[in-house]
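*Asks:* Just the structure for this:
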Amino acid sequence: MADINKVLNLELIDRNIYQGPIIPSKLTRTFGGQVAAQALVAATRTVGPEYRVHSLHGYFVAPGNPEKPTTYLVDRVRDGRSFCSRQVKAVQDGEATFIMQASFHQRGQNGPVHSDVMRRVPMPEDISQDSSRVRPAYRMLVDDEWSDWDIRVVPKEDYDENPYTASQQVVWFRSKTKLPDDETMHICTLAYMSDMTLLQAALVPHPDAKVMVASLDHSMWFLRPFRADEWLLYDQISPSASDGRGLTHGRIFDREGRLVAVVTQEGLTRTLEPGQQAIPKREGES
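*Replies:* Predicted coordinates:
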């Protein structure tokens, strides 16, 4: 079980160098959302308080070891009047595991305003927290690794499906723990949360497929303020799956229907070889 306050509590090693704590896990590789969130924390600490992250783009280039700390090296690419750019490299044993670029923008700019509308779904209080609605390989994560999070998959019969998309899934989620009144904390927490269920959307049409899953890349756009300890609706689709990879896309709304973030991710969805696990776990873990 990962305490998000501990996950995001990076240690300053030197200028532009941070280290993330070791987070106990039953997985053999570090959870991708953890690495992305910590990289974003590192980047955020190198910009002024007048800037807020509006996008990030990351690549998972090697599996991390959850039994070792991760070091984050921040490159201050550019500091402009309205925008700041940062590149972050996550390193273990001298090798990169994750590379991210993030862009920060000063708030208060004027321009046109519009937004997608949240689909009509039952409110989270009307849906039980039932891990049986997720694929068996993910149930250990939902019940144990992610037990600090309230994750409620909306039953397919409770919303109108989009007939023009190949695969879709809708999830309510939030942090069970009350978080500080710090906007950056909520943004970095959502970066962690956004990797939880998204790749499952690529497998909805293939319930019996035996595949290995892993995040390959991850992009996010932060659009409006929100709280990660209040209910958010993660409306997910998968436009395509082929060649052992699944492309997924998610729009995140608050319960008032405001679009607060957008996520796009490609992940590994490769047919399992004999003896392989869908999500590699330590021996003896179910």
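*Asks:* Only C-alpha atoms from now on, for both contacts and neighbour counts.
*Replies:* Fine.
*Asks:* I'd like to know which elements the top helix by length along the chain is packed against.
*Replies:* Taking DSSP state H as the criterion, the chain has its longest helix at helix 32-44. If you count contacts as 3 or more Cα pairs under 8 Å, 6 or more residues apart in numbering; DSSP states H and E, helix 32-44 packs onto strand 17-20, strand 51-60, strand 70-79, strand 83-92, strand 95-106, helix 183-193.
*Asks:* to compare against the first, here's another:
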Amino acid sequence: MNEALTTLLDLLDLERIEENIFRGTSRSALVPRVFGGQVAAQALVAAGRTVPEDRTAHSLHSYFLRAGDPGAPIVYSVDRIRDGRSFTTRRVVAVQHGQPIFHLSASFQTYEEGLDHQAVMPSAPDPETLATAEESLPAYRETFRDPGTVERLIDARAAVDLRYATTPPWGSVGEPVEPRSQVWFRTAGKLEGADPLLHTCLATYVSDMTLLDSVLLAHGRGGWAVGDVVGASLDHAMWFHRPFRADEWLLYDQESPSAAAGRGLGQARIWTQDGRLAVTVIQEGVVRVPRA
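*Replies:* Here you go, the predicted structure:
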């Protein structure tokens, strides 16, 4: 386990400051706002800490309301909406400087047997054959608006071993391609224990890193790192279907069915390496072309 992963795990270990109230901190961000995946993961941690241990998250629905300040703590207030015989519902509001910046609703369920089927996992290259961020990003140094972006991207993703199975947006600038992107990811080190909430929260953290790549690919745009698009996450939803571990390879298969009115939609599935459908993700974000 490297230092970056240790730091990430510390970020997810929220401080309880009162019944149903938790406090989290942030790490330095690539852009001057809190990374959306971090606040979503922390909010899910807060919700999960008020739920019986025999219930695991099966879905979350969230809205990003304001840009978070990475230099200030975030307070998470949990509302215990309902505790049923099988399902538990929680609502979480993240607050900074007296204003809500993020809202999450999450549902948890006790395990039960039921109908079981899934789609077929798409083909993808073996993750061990793909280049790491340290190996692949330097080739795009001249493409980025700021050459120092290479080191910042590597640092920002150091807690996660994320490898592109398809060309990243900054690799096809000016050349629109199929709106689909694939990455493999796992934490940069093994995790002790099998707490399903931790693995779910780590997948939530990573899920906001690349989901809108497919929107950019459809238009030959490289994104914020290139400077040809201004964007931010608007809302984010996830459904957790089957158990998985975030420290084992997961395939994030992403596509964009639509972009319109200054917004882009991404939808994705996360698969375990042995072909089990673990998670479904949908996100919409602001995707604007900067004015000349």
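*Asks:* the strands in the stretch 151-286 of the first structure, which residues?
*Replies:* With DSSP state E, counting those that start in this stretch as the criterion, the stretch 151-286 of the first structure has strands at 168-175, 211-222, 232-242, 245-254, 259-271.
*Asks:* Quick one: the residues in the second structure that the last one pairs up with.
*Replies:* I take that to be strand 259-271 of the first structure. Using TM-score structural alignment, strand 259-271 of the first structure lines up with residues 277-289 of the second structure.
*Asks:* which of the residues in stretch 109-129 of the first structure are buried?
*Replies:* Judged by neighbour count (16 or more other Cα atoms under 10 Å), stretch 109-129 of the first structure contains these buried residues: 118, 121, 124, 129.
*Asks:* From Arg52 of the first structure, how far off is the third one?
*Replies:* For Pro124 of the first structure, the distance to Arg52 of the first structure equals 29 Å [Cα to Cα, to the nearest Å].
*Asks:* re earlier: and the helices and strands packed on helix 32-44 of the first structure: which comes nearest Val262 of the first structure?
*Replies:* strand 51-60 (9.4 Å; Cα to Cα).
*Asks:* Other residues contacting that closest one?
*Replies:* 32, 36, 44, 83-84, 97-107, 184, 215-223 (Cα atoms under 8 Å, 6 or more residues apart in numbering).
*Asks:* residues in the second structure aligned with it?
*Replies:* The alignment of strand 51-60 of the first structure onto the second structure (TM-score structural alignment) spans residues 55-64.
*Asks:* thinking again about what came up before, can you tell me which of the strands of the stretch 151-286 of the first structure comes nearest to Leu73 of the first structure?
*Replies:* strand 211-222 (18.6 Å).
*Asks:* how many other residues sit next to Val229 of the second structure?
*Replies:* 17 (other Cα atoms under 10 Å).
*Asks:* And Glu125 of the first structure? What does it align with in the second structure?
*Replies:* Counting by TM-score structural alignment, the partner of Glu125 of the first structure is Glu128.
*Asks:* and its match, that one's in a helix?
*Replies:* Yes. Under DSSP: H, G, I helix; E, B strand; the rest coil, Glu128 of the second structure falls within a helix.
*Asks:* Report the spatially nearest residue to the spatially most central residue of the second structure, omitting neighbours in sequence.
*Replies:* Of all residues in the second structure, the one closest to the mean position by Cα atoms, centre = their mean is Ser207, 2.4 Å from it. Leaving aside its chain neighbours, Ser207 of the second structure sits nearest to Gly37 (6.8 Å; criterion: Cα to Cα, 6 or more residues apart in numbering).
*Asks:* got it, and Ile99 of the first structure?
*Replies:* Lys89 (4.6 Å).
*Asks:* Now which residue in the second structure aligns to that neighbour?
*Replies:* Checking TM-score structural alignment: Lys89 of the first structure goes with Val93.
*Asks:* so its match sits right up against Val78, yeah?
*Replies:* Yes. With contact defined as Cα atoms under 8 Å, Val93 of the second structure reaches Val78; the gap is 6.8 Å.
*Asks:* What's the separation between the alignment partner in the second structure of Val211 of the first structure and Ile154 of the second structure?
*Replies:* Under the alignment (TM-score structural alignment), Val211 of the first structure pairs with Val229 in the second structure. According to Cα to Cα, Val229 of the second structure stands 21 Å off from Ile154 of the second structure.
*Asks:* which residues touch the counterpart of Leu191 of the second structure in the first structure?
*Replies:* The alignment partner of Leu191 of the second structure in the first structure, by TM-score structural alignment, is Leu179. For Leu179 of the first structure, the contact set (Cα under 8 Å, 6+ apart) comprises 185-186, 228-229.
*Asks:* Between which two of these is the distance greatest?
*Replies:* Among the contacts of Leu179 of the first structure, Met185 and Asp229 lie farthest apart (Cα to Cα), at 10.6 Å.
*Asks:* What number of neighbouring residues does Pro52 of the second structure come out with?
*Replies:* 13.
*Asks:* do Ser181 of the second structure as well
*Replies:* Counted with other Cα under 10 Å, residues neighbouring Ser181 of the second structure total 24.
*Asks:* List the residues that contact it.
*Replies:* By Cα under 8 Å, 6+ apart, the contact list for Ser181 of the second structure reads 165-168, 213-214, 253-255.
*Asks:* Show me which of those residues are buried.
*Replies:* 165, 168, 213-214, 253-255.
*Asks:* Distance to Leu277 of the second structure for these - can I get that in JSON lines?
*Replies:* JSON lines is the format used below for those (distance: Cα to Cα, whole Å):
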{"residue": "Ala165", "distance to Leu277 of the second structure": "18"}
{"residue": "Pro168", "distance to Leu277 of the second structure": "23"}
{"residue": "Asp213", "distance to Leu277 of the second structure": "21"}
{"residue": "Ser214", "distance to Leu277 of the second structure": "20"}
{"residue": "Asp253", "distance to Leu277 of the second structure": "11"}
{"residue": "Gln254", "distance to Leu277 of the second structure": "13"}
{"residue": "Glu255", "distance to Leu277 of the second structure": "16"}
